[in-house]
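In: generate a structure from the sequence data that follows.
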Amino acid sequence: MDKNIPISSILGSPRPFSWNFNFRRNLTDSEIEDLECLMHSLDCMNLSTSALDARSWSLLSSGLFTVKSFFTTLSQMPDSSPFFPTKFVWKSQVPFKVKAFVWLVAHKKLNTNDLLQLRRPHKALSPDICKLCMEQGESADHLFLHCSVTLGLWHRLFQLAKMDWVPPKSILDMMFINYKGFGKSKRGVILWQNASIALIWVVWRERNVRIFEDKARNSGNLWDSIHFLASFWAFCSAAYLLQELAGIIKLSAYSSFSLFECRKIITGSKSPDPGSEEYIGLDDNKYIGDLLAEFKAAKDRSKGEILHCKLIFKKKLFRESDESVADPMFVQLSYVQLQHDYILGNYPVGRDDAAQLSALQILIEIGFIGCPESCTDWTSLLERFLPRQIAITRAKRDWESDILSRYHLMEHLTKDDARQQFLRILRTLPYGNSVFFSVRKIDDPIGLLPGRIILGINKRGVHFFRPVPKEYLHSAELRDIMQFGSSNTAVFFKMRVAGVLHIFQFETKQGEEICVALQTHINDVMLRRYSKARSAASGSMNGDSSSNVKPPSVEVYEKRVQDLSKALEESQKNAIRVSSLDY
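Out: Sure, this is the predicted structure:
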């Protein structure tokens, strides 16, 4: 039947209506039942042969279809149980094409013999039995679950996990059941998902090889393939690669580190500007093979341009708890990242701090030497460890003498001590220990921000920098940020500037990383306040145990802090009002 013909052409006589359907083939029994249900639902509809055909979506007053309205209606149905194993399929750490294949298996859309017979009812398949067991008809549930060959593979998997098992009714039920085959840990769940998906994938490939190539493997070879694929996929995901890298460099505290991808197009002979690069955090379930394929496809699409693709291992954010971590590799990597940001100019400092930081970096690089100016790399070290925008504020000879004098005073410092001192100086800055994001302005209600901006986020709030030339512009403390959120291409902040709420929007692909970093610092602040309140309450309880005065609760403490903050704001407003009157 032509899908584009109008309804009036197949509508017969007036009520009771008759429908003149002209199907291209005979309907199966199940399709006849569906047609009867359709005709029954059409009986209660009011149709007019004089009106033009038009599409209308009854779930919205506008008559326009939206996915949101459809999903909301489905979720509010009485039987709103999960109808698809989302976590098993899309959250698994396997290649994307394998995820798409498992999606077809779950929806029973593969070209198994039973579906092929339905699509061509006038042709008989010969033979129509399962090519693995050669005993029963082939369907998705039989091929991937009830076939004697497949069932033997499933039994072997459950024996490896030391679990008793009763096969469910369908392969979809198998995906829904939350088996704890290799433990409840994240690593165990991932391994079980990979092993189950590898089994389904290997069975399908074996079925195709037996049909089209007339070759067959025994159960032992199939099990070896399942074992290899499950292990290979697991160790090629971003989460496992992160663990392997941490193990290679002997980094024990790696929870604040992550993998990032970076792509940048370079036109002509222009070198890339490191300060404008965007680092997109990789999801833990990202398959590294898919990422490399995306890099290759992106390079193939870039005509006449140079595409730089990088995979970066670095910290997601700096937290206040990092100061108590004594792992030497953790300190080393924190120093490297902060040094990188400092040399890019993301930490504007004064001349004294710049000279001290340069001397510390030289000490870390070459150690202490009695006459460092005789070193062949002395000039290059001065240029390398001094940010460009700070270096131009002073004569080169003055910088050299200042840094050299400070270097001679560090005779008793070790390289580790110099690293700690370097980190300590940057930590004390208002924007110290920030993670930086390159964004573009979308909406600036004040009209003072440039088109391109560098955002720095730390435990104090959000900081705004001009990228070229590097310049500090403004800071918004955490208490001034009322709301924030992100999409795939943008991030917004609703924050207070000079006592007035404004909404700022910026274009970026790192919106999720920005919001996660900001929310993490807010949670740390709230946790620290709560701990202080609890300790103050317990201290007053111990000190006044002989009296009948009850210690204030946490809620009372928080209310007092809020009242004091409001009183402080009112006094500041009154002071500004008085000063403006005097002026």
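In: all contacts plus neighbour counts: C-alpha atoms, from now on.
Out: Fine.
In: Lys184 in helix, strand or coil?
Out: At Lys184, secondary structure determined by DSSP: H, G, I helix; E, B strand; the rest coil is coil.
In: before we go on, could you also do this sequence so I can check it against the first one:
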Amino acid sequence: NFPRLFSLSNQKDSLVSEVGARHGDRWIWSFSWRRNLFQWEEDLVAQLLDALESVVLNMEDDTWCWVPNPEGIFSVKSTYDYLAKVLSSEDVIQEEMVLVFDQIWDSPAPSKVIAFSWQLLYDRIPTRRNLDYRRILAPEASRECVGCVGKVESSIHLFLHCPTAMLVWYDVFRWIGVVIVIPPTLFSLFEVLRGMASNKKIRMGYLLIWHATLWCLWKARNNTIFANGSMDSKDIVEEIKVLSWKWSLVRLKSSPCMFYEWTWDPGDCFLR
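Out: As a prediction, this is how the structure comes out:
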């Protein structure tokens, strides 16, 4: 860094092409200063030129380059891989978690919903516990879960162990025809559902409903806090059925299902 030279430059807003010229196969820099430089400042210029020796310039127009992708092109996957590396360097990620993070995007759910589930698994959504940890909640604000009484609203509680959330999950399990005991983590639930699928079509359907359940629980929570709604498990399950059916019409690679067929036997719809 050369802040001293920058402060003395007459070319602060100049383009690279305006502070030099090509002579043969070499690029020669031409700096302009607002006064004569002292000897120690001349030494800084020499250091700057040494640092610039490794810079290779061409005559093509500048373009944007996305560094996390070797091809320089932006993509959601490269962004996800980059953020996953950053976050995993901050936290100790167990092998089970790594597998889920690798598989979570392989789902027909909308991208914004998958992104929400991804944030949830990293515990980066604004639950009351997280807001309190970041000192965003006022001292007098409630830290309790909106779905029950006496429990702090953490991610794992709100989406899995809250009595309301458990009722929702058990109703969803009955609806899709599986028997599962609520596991200790959302990672485990993801892996259990994925492992119970007998083929890829059913697996895609299960993951679609897994994402829809998390999304609808969060929507119900927000509606309770901000719109004077309520955390009613039956209403949440109905919303899960409606929303997942709408997604299935455009996102599952199967023949469309009528809504009554979807609510009666989604497994049959998965296999069409």
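In: so which elements touch the longest helix seen in the first structure?
Out: For the first structure, the helix that runs over the most residues, judged by DSSP state H, is helix 511-543. Identification of packing neighbours for helix 511-543 of the first structure by 3 or more Cα pairs under 8 Å, 6 or more residues apart in numbering; DSSP states H and E yields strand 452-458, strand 481-486, strand 490-497, helix 554-582.
In: Phe71 of the first structure: neighbour count?
Out: For Phe71 of the first structure, the number of neighbouring residues by other Cα atoms under 10 Å comes to 10.
In: using the three-state scheme, assign Val439 of the first structure.
Out: The three-state label given to Val439 of the first structure by three-state DSSP is strand.
In: same thing with Ile28 of the second structure?
Out: The local conformation at Ile28 of the second structure, judged by three-state DSSP, is strand.
In: didn't Leu423 of the first structure look like it was pressed against Leu333?
Out: No - the criterion here is Cα atoms under 8 Å, and Leu423 of the first structure misses it with Leu333 at 11.3 Å.
In: returning to what we had before: the longest helix of the first structure: which residues count as buried?
Out: By neighbour count on 16 or more other Cα atoms under 10 Å, the buried set for helix 511-543 of the first structure is 511-515, 517-518, 521-522, 525, 530, 533-534, 536-537, 541.
In: now swap in stretch 159-174 of the second structure and tell me
Out: Buried, per 16+ other Cα under 10 Å, within stretch 159-174 of the second structure: 159-173.
In: and these, which two are furthest apart?
Out: The two members of those with the most space between them (Cα to Cα) are Cys162 and Phe173, at 16.3 Å.
In: dump the residue contacts of Ile190 of the first structure.
Out: The contact partners of Ile190 of the first structure, by Cα atoms under 8 Å, 6 or more residues apart in numbering, come to 92-93, 234.
In: comparing Leu423 and Leu333 of the first structure, which residue is more hemmed in?
Out: More neighbours surround Leu423 than the other of Leu423 of the first structure and Leu333, with 20 against 16 (other Cα under 10 Å).
In: quick check: which element contains the more buried one?
Out: If you go by DSSP states H and E, Leu423 of the first structure is part of helix 415-427.
In: can you check Ala51 of the second structure too?
Out: Short version, using DSSP H and E: Ala51 of the second structure is in helix 39-52.
In: what range in the first structure does that helix sit on?
Out: Using TM-score structural alignment, helix 39-52 of the second structure lines up with nothing in the first structure.
In: helices or strands next to that helix in the packing?
Out: helix 3-8.
In: now the helix it packs on: buried residues?
Out: Buried residues in helix 3-8 of the second structure (16+ other Cα under 10 Å): 5, 8.
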